Structure formats: structure tokens, C-alpha cells
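# quick one: sequence and predicted model below, then my questions.
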Amino acid sequence: MATQITENVKVSVETVYQSEYSNPQNDHYMFAYHVTIENLGEHSVQLLRRHWVIFDSAGAKREVEGEGVVGVQPVIAPGETHDYVSGCNLQSEMGFMEGTYQMMREVDGVMFEVHIPRFSLVAPFRMN
């Protein structure tokens, strides 16, 4: 698991290779990732936007930006967490992702960025 704390917000990510949705013969490798965002601060925060950078060992780099995560812009109270699962496809059996969340502290409207730690996407057969 990859974990990082920025501005009292802890982001942890776990990944799973999805062989049932992958097709290695056609260079299609599917991964799921589970993100837990924990508010360690004293004030509620809202996740407004996400920015991902996805690197593929085949040489591809792509960026994904958008509002919220999986269709929501969650408000996370002090001591609470928000979990979600999403997915990413690669053209090779390994790569990595990292990025940022744009967050807003509800008490004063201050905007800040939270780093999403770099995490690996590796098909299990690649680790042999």
C-alpha cells in the first residue's frame, strides 16, 4: 500500500490486477485501485477535483483531470474517511500512477492540493 499525508489529509492506495478484464494478447492490462482518503485535521474538507498522471512501461504517459472522484465531490469531516474504487488500463503489464486532489477547507474556503502517492500497477506474472 502506498500512503502519503499532505495538509492533514492522508491518502492510501491499494491495487489489484484484474486478469478477467485483461487481454495480454492484445496489450490490454486492467487494474483496479482502492483509495482511502482520511481527514486528520480539525476542519471538514471537500474534494473538488482530481489530476492523475499515468505512466505505462510501454512508453505511454497520459493525464486525466476532472471533477471529484467517481462522480462525487465528497465532504470529509475531521476523523472521517472516504473510500472509492476505480480502474486503469495499460498497454503493458506494468506502470504506475500518481497525482493530486484539489481540496477546499470548508471553514474558510481555502483551496489546497493533496498529493496522491505514486503506486505501482504490476501484473502478478511479471513479478516472477
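Nice, I can see it. Residues are numbered from 1 along each chain as shown.

# contacts, neighbours, all on C-alpha from now
Will do.

# quick one: K10 is in a strand?
Yes. Under DSSP: H, G, I helix; E, B strand; the rest coil, K10 falls within a strand.

# excluding chain neighbours, what is closest to it?
E38 (5.0 Å; Cα to Cα, 6 or more residues apart in numbering).

# isn't the one you found right up against Y84?
No. With contact defined as Cα atoms under 8 Å, E38 and Y84 do not form a contacting pair (11.9 Å).

# next one for the comparison:
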Amino acid sequence: MIISSDIKVQVQTRYLEDHVSVEEGKFAFAYRVNIANHGKQPTQLLSRYWLITDGNGKTSEVQGDGVVGKQPTIQPGESFTYTSGAVIETPVGSMQGYYELQNADGERVKAAIDIFSLRVPNIVN
């Protein structure tokens, strides 16, 4: 499977202080993902893989079909945006991964999701 240079992924995160208990050692974050198709043919998102790492180095993996219950087809020049979330046991962590997609020719490709930070505001300079 090849890595696609036509699919660009951008992620924005925010801390959800009202969603879990810091006293219980849980920190919740939302992440908004934009997946843009800069290629010449429609591409369907088939699956996702995430590697989530907390500030202590503890990792968890999440994989499965589609995103938020969907397997969207993204037309050339268009994008798909969704919001999801993650809970970790430290105020700082990171996520990274990839999407597996299939283009109109039936070719399967991966779109890398670069590492991004999960952090409680003002916790790290």
C-alpha cells in the first residue's frame, strides 16, 4: 500500500475540562479533523488507525472502519471534516496515525496523520 500525497490531513484540538474528572486522573480532548482530496479522482475513506500516547508514555491503539460511523467519498478538490475525542490519564499527550482510502481505480492508499499534541492549556510553555 502506498502513502498518498494527494490526501492532506489537518487536525485542531481542544481540551474539554467539563467532560471528565481531573481528580480521577482523566483528561478529555476533542479533535477536529479535515481530510482534503487534492487528487484527480474521488477517494473513499475506508478505515482509521490511531496511536494515542499519554505523558507517561502509556499507549493505546484505536482502529476500525470509517470515522464517526461514516465511510465518506471525498471528491477531487473537496474535503470532509469531523469531530471526535480522546481521553488520556495525563494533562499532556499526543496522537498520530493514518487513514486507509480507496480511489476510483480501486487502488488502496494510506494518508498519514502527523503527530499532534493533546494538552491542557497553560500546562506547557
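On my side now, so go ahead. No experiment lies behind these values; they were computed from the predicted model shown.

# got a TM-score for the pair?
The TM-score (TM-score structural alignment, normalised by the length of the second structure) is 0.94; 123 aligned residues with a Cα RMSD of 1.3 Å.

# what about E38 and Y84 of the first structure, which has more around it?
E38 (20 against 12; other Cα atoms under 10 Å).

# from G93 of the second structure, how far out is the aligned residue in the second structure for that one?
Correspondence of E38 of the first structure to the second structure, assessed by TM-score structural alignment: A36. Distance, A36 of the second structure to G93 of the second structure, by Cα to Cα, to the nearest Å: 25 Å.

# kindly report the same for A28 of the second structure.
Going from A28 of the second structure to G93 of the second structure by Cα to Cα gives 11 Å.

# that's a strand at the match of E38 of the first structure, yeah?
Yes. Residue state for A36 of the second structure (three-state DSSP) corresponds to a strand.

# quick check: it vs V9 of the second structure, distance?
With Cα to Cα as the criterion, A36 of the second structure and V9 of the second structure are 6 Å apart.

# can you give me the neighbour number for R126 of the first structure?
A count of nearby residues for R126 of the first structure, using other Cα under 10 Å, gives 8.

# pretty sure it is in a helix, no?
Yes. Counting by three-state DSSP, R126 of the first structure falls inside a helix.

# how about the strands in the second structure?
Assigned by DSSP state E, the second structure shows strands spanning 2-3, 7-15, 27-37, 43-54, 59-65, 73-74, 79-88, 92-103, 108-119.

# how close does the last one sit to the first structure?
Here strand 108-119 of the second structure is compared with the first structure after superposition; its mean distance to the aligned residues, by mean Cα distance after the TM-score superposition for the first structure, is 0.5 Å.

# report all helices and strands that that strand contacts.
On a contact count with 3 or more Cα pairs under 8 Å, 6 or more residues apart in numbering; DSSP states H and E, strand 108-119 of the second structure meets strand 2-3, strand 7-15, strand 92-103.

# would you mind finding the most buried of the ones you listed?
With neighbours taken as mean count of other Cα atoms under 10 Å, these reach their highest mean count in strand 92-103, at a mean of 20.

# quick check: angle from that strand to strand 27-37?
Going by axes from the mean of the first three to the mean of the last three Cα atoms, to 10 degrees, strand 92-103 of the second structure is angled at 30 degrees with respect to strand 27-37.

# what range does strand 92-103 of the second structure cover in the first structure?
Taken onto the first structure by TM-score structural alignment, strand 92-103 of the second structure occupies residues 94-105 there.

# from L121 of the first structure, how far off is the residue nearest to K10 of the first structure?
E38 of the first structure sits at a distance of 23 Å from L121 of the first structure (criterion: Cα to Cα).

# same question for M127 of the first structure.
11 Å.

# more neighbours, these two?
Comparing M127 of the first structure with L121 by neighbour count (other Cα under 10 Å), the higher total belongs to L121, at 28 against 7.

# all set, thanks.
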